[in-house]
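Novice: coords please:
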Amino acid sequence: MTQHNLTGETKPPLPPARQLTLRFSSTRRGARLARQLTVQQFTEWTGFPYDSDPTRTVALITAELASNAVRHGSLPGRDFRLTLQLLPDSCRVEVTDTRPERLLPPLTRQPVDETSGRGLLLVQAYADHWGCTNRDAYTKSVWAEVRLRATGS
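Specialist: Have a look, this model is predicted:
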């Protein structure tokens, strides 16, 4: 089936959205595996090389969100969930943890000598859109979207 706009021109159909959802243990190893799997799936879906800017951006965002889920959003024995969606013009990374009462902290600059506390600032800097959603009383999802730009633009 083709789509028609008001002038009657035919547009090619949009590619179908792709989605992958997996659960990982709330450990440093789980966060690392989430990042590695995201990079592998992203490059397979898009054809971008491992060392391209979009791939590095998606990897960094996944690493930060998964690391925060492990460090701040986990309860003993509870996993975190990673959802990766390839949309027609962007990639969405969503990490869901089991601590909905731990809302996102305000984004403030950390002192230079601090060794942590800049993860969400990086997400804010690299993502085109990002946010936090509480869908129920038991979980919190932090998500970020990265627009996929053609090489050279």
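Novice: only C-alpha atoms for contact and neighbour calcs from this point on.
Specialist: OK.
Novice: any idea how far the residue nearest in space to the middle of the chain is from His4?
Specialist: Centre of the chain computed as the mean C-alpha position; nearest residue by C-alpha atoms, centre = their mean is Val93, 1.9 Å away. As judged by C-alpha to C-alpha, to the nearest Å, Val93 and His4 stand 31 Å apart.
Novice: all strands for the chain, in order.
Specialist: Applying DSSP state E to the chain gives strands spanning 3-4, 10-11, 18-24, 80-86, 90-97, 129-133, 140-147.
Novice: ok now the fifth one, how far from the chain's centre?
Specialist: Spelled out, that is strand 90-97. 3 Å (C-alpha atoms, centre = their mean, to the nearest Å).
Novice: want to throw the strands of the chain into a markdown table with distance to Glu44?
Specialist: Shown next, in a markdown table, are those (distance: least, C-alpha to C-alpha, whole Å):
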| stretch | distance to Glu44 |
| --- | --- |
| strand 3-4 | 28 |
| strand 10-11 | 26 |
| strand 18-24 | 11 |
| strand 80-86 | 11 |
| strand 90-97 | 13 |
| strand 129-133 | 23 |
| strand 140-147 | 16 |
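Novice: Alongside the first, I'd like the structure of this one:
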Amino acid sequence: MNQKIALPGIRPEGQVRHVSLLLSSTPRGARLARLLAVDTLRSWGIPHETAGQVVAELAANAATHGRVPGRSFRLTLYVVGATLRVEVTDTRGDRRPVLREPDGAAECGRGLLLVDVLADRWGVAEGRHPRKTVWAEIDLTPPPEPDSSRSGDAGG
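Specialist: Predicted structure coming up:
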């Protein structure tokens, strides 16, 4: 039997939730991005554990690799239907992120690998020069439950 499970923060298709924040391109700004995203998602009644980690990685990349002194980065969260979209826009369009396997001894370089594993989709969009937006989407619908009609015995 297929049942639709309603998550409290998920709205019917076509309804949108949105927040956009401008933050300093610093480690403090990156930490604040994660805290504000988690707080916002919590207030919307949306699971925030995975999304918080994705925001943390994308914001840290913007503050580290997309930093231009005196320029901020923008964090935008959208919920459309049962999809959360995280966007982080910085002013280093010339430095596009690259997914790569880090050296086993490296202490950094795993952020996009985490995003790749945690998000259902992600990518990069060019903005008006000199901007770029790194985005990730997370499907909020719960995974289908196993068929409970089976008794579990092999004799059937």
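Novice: which residues sit in contact with the residue nearest to the centre of structure 1?
Specialist: Contact analysis of Val93 of structure 1 by C-alpha atoms under 8 Å, 6 or more residues apart in numbering lists Val58, Ile61, Thr62, Leu82, Thr83, Leu84, Gln85, Trp143, Ala144, Glu145.
Novice: The last one maps to what in structure 2?
Specialist: Across the two structures, Glu145 of structure 1 finds its equivalent in Glu137 of structure 2, going by TM-score structural alignment.
Novice: coming back round to it: gap between the residue nearest to the centre of structure 1 and Gln85 of structure 1?
Specialist: 7 Å.
Novice: do Pro54 of structure 1 as well
Specialist: Counting by C-alpha to C-alpha, the gap from Pro54 of structure 1 to Gln85 of structure 1 is 14 Å.
Novice: same thing with Val112 of structure 1?
Specialist: 35 Å.
Novice: who has more neighbours, those two?
Specialist: Gln85 (18 against 7; other C-alpha atoms under 10 Å).
Novice: these two touch, right, that one and Gln19?
Specialist: Yes: with contact defined as C-alpha atoms under 8 Å, Gln85 of structure 1 counts as touching Gln19 (4.3 Å).
Novice: Skip the chain neighbours and tell me the closest residue to the aligned residue in structure 1 for Asp116 of structure 2.
Specialist: Applying TM-score structural alignment, one finds that Asp116 of structure 2 aligns to Gln124 in structure 1. Spatially, and ignoring its direct neighbours in sequence, Gln124 of structure 1 is nearest to Trp130 (6.9 Å; C-alpha to C-alpha, 6 or more residues apart in numbering).
Novice: again, but for Asp97 of structure 1
Specialist: Of all residues not flanking Asp97 of structure 1 in the chain, Phe80 sits nearest, at 4.8 Å (C-alpha to C-alpha, 6+ apart).
Novice: residues touching that neighbour, list them.
Specialist: Phe80 of structure 1 makes contact with Arg23, Phe24, Ser25, Ser26, Ala66, Ala69, Val70, Ser74, Val95, Thr96, Asp97, Thr98 under the criterion C-alpha under 8 Å, 6+ apart.
Novice: So which of those is surrounded by the most neighbours?
Specialist: Neighbour max across the contacts of Phe80 of structure 1 (other C-alpha under 10 Å) = Ala66, 32 neighbours.
Novice: I'd like the distance between the aligned partner of that one in structure 2 and Gly81 of structure 2.
Specialist: Matched by TM-score structural alignment, Ala66 of structure 1 corresponds to Ala59 in structure 2. Ala59 of structure 2 is 24 Å from Gly81 of structure 2, where distance means C-alpha to C-alpha.
Novice: same deal with Val134 of structure 2?
Specialist: Distance from Val134 of structure 2 to Gly81 of structure 2, by C-alpha to C-alpha: 21 Å.
Novice: Counting neighbours, what do you get for Arg135 of structure 1?
Specialist: Arg135 of structure 1: 10 neighbours (other C-alpha under 10 Å).
Novice: Can you check which helix is longest in structure 2?
Specialist: Using DSSP state H, we find that the single longest helix of structure 2 is helix 27-44.
Novice: okay, the angle between that helix and strand 72-80?
Specialist: Here helix 27-44 of structure 2 points in a direction 20 degrees away from that of strand 72-80 (axes from the mean of the first three to the mean of the last three C-alpha atoms, to 10 degrees).
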